[in-house]
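1. need coordinates for the below:
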Amino acid sequence: MGQGNLDNHNAFAVLVLAAGASRRMGCAKALLPVGSDTLLGHAIVQARLLGGPVTVVAGGWYPLVRYRCRSQPSAWVVARDWQEGMSASLKTGVASLGPRVKGVFVVLLDQPLIPSNAMLALAKVARMTPTQPVAADLQGKPGAPAYIPRRLWPEIMALEGDRGAAAVLARHGATRLAMPGAGSDVDVPEDWRRINGELAEQS
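-> Here you go, the predicted structure:
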């Protein structure tokens, strides 16, 4: 990879948020088998499609999830206050990024039904307008996966509790993309069984 391509690669970071306790699942959700991988491993593979260095933000179940994850990211960071909710892991991830990063993609642990072409489309749109937020269209509202330009990071760092970036993205008129599968996440065992069945049908 040439220096110019390397600089462009490093300018767009990717965070995989995987810090939750998975209380509703009753086990380490990140380690659930999905296809030939785990849920977290699948999310890391998805995240790599966005084209930047991938950082996993962990918390609950760390370091177990790190040592049992076959697909390793570029880096791991641990949200010490992960029990405070999604905002804590998001802020920890953003705070870990270097000064030359133009923006960050945020990927959730539990959206394995999003196809590769949708992730590639998100990456392309974000790079075309790197100061404009971009997000999955979830019934007319912005959601994850999403791209958050650096200019919005101060508002991300001000979030509290179990809140993600949706309100910030909406306030700044994020470009919304149709991303099949973004509305299907894994919260309870029934979700995992249903999504595994759908993945089996696709393979």
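2. from here on, contacts and neighbour counts on C-alpha atoms
-> Noted.
3. can you verify residue 10 is assigned to a helix?
-> Yes. If the criterion is DSSP: H, G, I helix; E, B strand; the rest coil, then residue 10 is within a helix.
4. so where does the nearest residue to it once chain neighbours are set aside fall, helix or strand?
-> Distance criterion C-alpha to C-alpha, 6 or more residues apart in numbering; nearest residue to residue 10, sequence neighbours excluded, is residue 52 at 5.7 Å. Residue 52 is part of no helix or strand when elements are defined by DSSP states H and E.
5. show me what contacts residue 52?
-> Residues near residue 52 by C-alpha atoms under 8 Å, 6 or more residues apart in numbering: 9-14.
6. most neighbours of all those, which one?
-> The residue in the contacts of residue 52 with the most neighbours, by other C-alpha atoms under 10 Å, is residue 14 (30 neighbours).
7. for the residue nearest in space to the middle of the chain, list the residues it contacts.
-> Geometric centre of the chain, nearest residue: residue 107, 1.2 Å, by C-alpha atoms, centre = their mean. Counting by C-alpha under 8 Å, 6+ apart, residue 107 touches 14-17, 43, 47, 144-146.
8. compare with the first, here's sequence two:
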Amino acid sequence: MTGIIILAAGASTRMGKPKQQLIYEQKTLLQRSIDAALGISNAIVYVVLGANAEVIKLTIEHLPVNIIYNDDWESGMSSSIKAGITALSAYPDVDDALLMLCDQPFVDAALLKQLIGLKTSAPSYIIACGYSDTIGVPALFSKNHFSQLLALTGNEGAKKLLMQQQSTVITLPFIQGSIDIDTPDDLKRLKKGQL
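-> A predicted model of the protein is given here:
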């Protein structure tokens, strides 16, 4: 079984309001991420919340996802990854973890299925997306990488592990992966189709 962890705990300081709640094509960015995750059958989905958790929770609590509260979200992204991996580790049937963000508007279920499909032919490898001359999330990690994810600190994200383990990473090209929404200008350009 695949565990999907949507990292949505940040304070969106550059946006000035919770970007999880921003609307694009009639859905919030977080809803779009959740829809992509729920498009994977036989997966367990976790959403990690932190800043503005009570407000955001109201918009997703009716969905078939598990909500995790990361009280330590201010210490950086690693704390949200740890919260998700710790929750997944309670399930013996979970073989791997797919990490994704809530602000990549072009991630969809088809992309996630491609990542999982690549994993079946190379189970010991990390499967990551490639964009803008780098590798990043969404990325799929097998259970034997959980301890390394739990060892991340501060604002370190999955990219640190991806760069350390490049020889065991299979890259799926995803040009639109470089598009994430951090500022009001990003949102304007997205809505105008300029990203």
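9. what about the counterpart of residue 57 of the second structure in the first structure, helix or strand, and which?
-> When the first structure is aligned by TM-score structural alignment, residue 57 of the second structure is paired with residue 66. Residue 66 of the first structure is located in helix 64-67, with elements delineated by DSSP H and E.
10. just give me the mean distance for that helix relative to the second structure.
-> Here helix 64-67 of the first structure, set against the second structure after superposition, deviates by a mean of 0.7 Å using mean C-alpha distance after the TM-score superposition for the first structure.
11. what does that helix rub up against?
-> In contact with helix 64-67 of the first structure (C-alpha under 8 Å, 6+ apart) are residues 28, 30-31, 72.
12. the match of residue 57 of the second structure: how many residues sit nearby?
-> 18.
13. what's the longest strand seen in the second structure aligned against in the first structure?
-> When the second structure is parsed with DSSP state E, its longest strand is strand 134-142. Aligned using TM-score structural alignment, strand 134-142 of the second structure spans residues 141-149 in the first structure.
14. same check on stretch 97-106 of the second structure?
-> Residue span in the first structure matched to stretch 97-106 of the second structure, by TM-score structural alignment: 104-113.
15. thinking again about what came up before, mean per-residue distance, the helix or strand hosting the residue nearest to the centre of the first structure versus the second structure.
-> For residue 107 of the first structure, the host element (DSSP H and E) is strand 103-108. Here the mean offset of strand 103-108 of the first structure against the second structure after fitting is 0.6 Å, by mean C-alpha distance after the TM-score superposition for the first structure.
16. next secondary structure element downstream of that strand?
-> Defined by DSSP H and E, the subsequent element after strand 103-108 of the first structure is helix 116-128.
17. I figured residue 71 of the second structure hits residue 50, correct?
-> Yes. Applying C-alpha atoms under 8 Å, one finds residue 71 of the second structure in contact with residue 50, separated by 6.2 Å.
18. who has more neighbours, the two?
-> Relative neighbour count places residue 50 above the other of residue 71 of the second structure and residue 50, with 20 against 15, counting by other C-alpha under 10 Å.
19. ok, the more buried one to residue 133 of the second structure distance?
-> 30 Å (C-alpha to C-alpha, to the nearest Å).
20. doesn't residue 73 make contact with residue 155 of the second structure?
-> No. Here residue 155 of the second structure does not reach residue 73: they are 9.7 Å apart, not a contact under C-alpha under 8 Å.
21. between the two, point out the one with more neighbours.
-> Each of residue 155 of the second structure and residue 73 has its neighbours counted (other C-alpha under 10 Å); residue 73 has more, 23 against 14.
22. what's the match for the more buried one in the first structure?
-> For residue 73 of the second structure, the aligned residue in the first structure is residue 82 (criterion: TM-score structural alignment).
23. roughly how far apart are that match and residue 147 of the first structure?
-> 22 Å.
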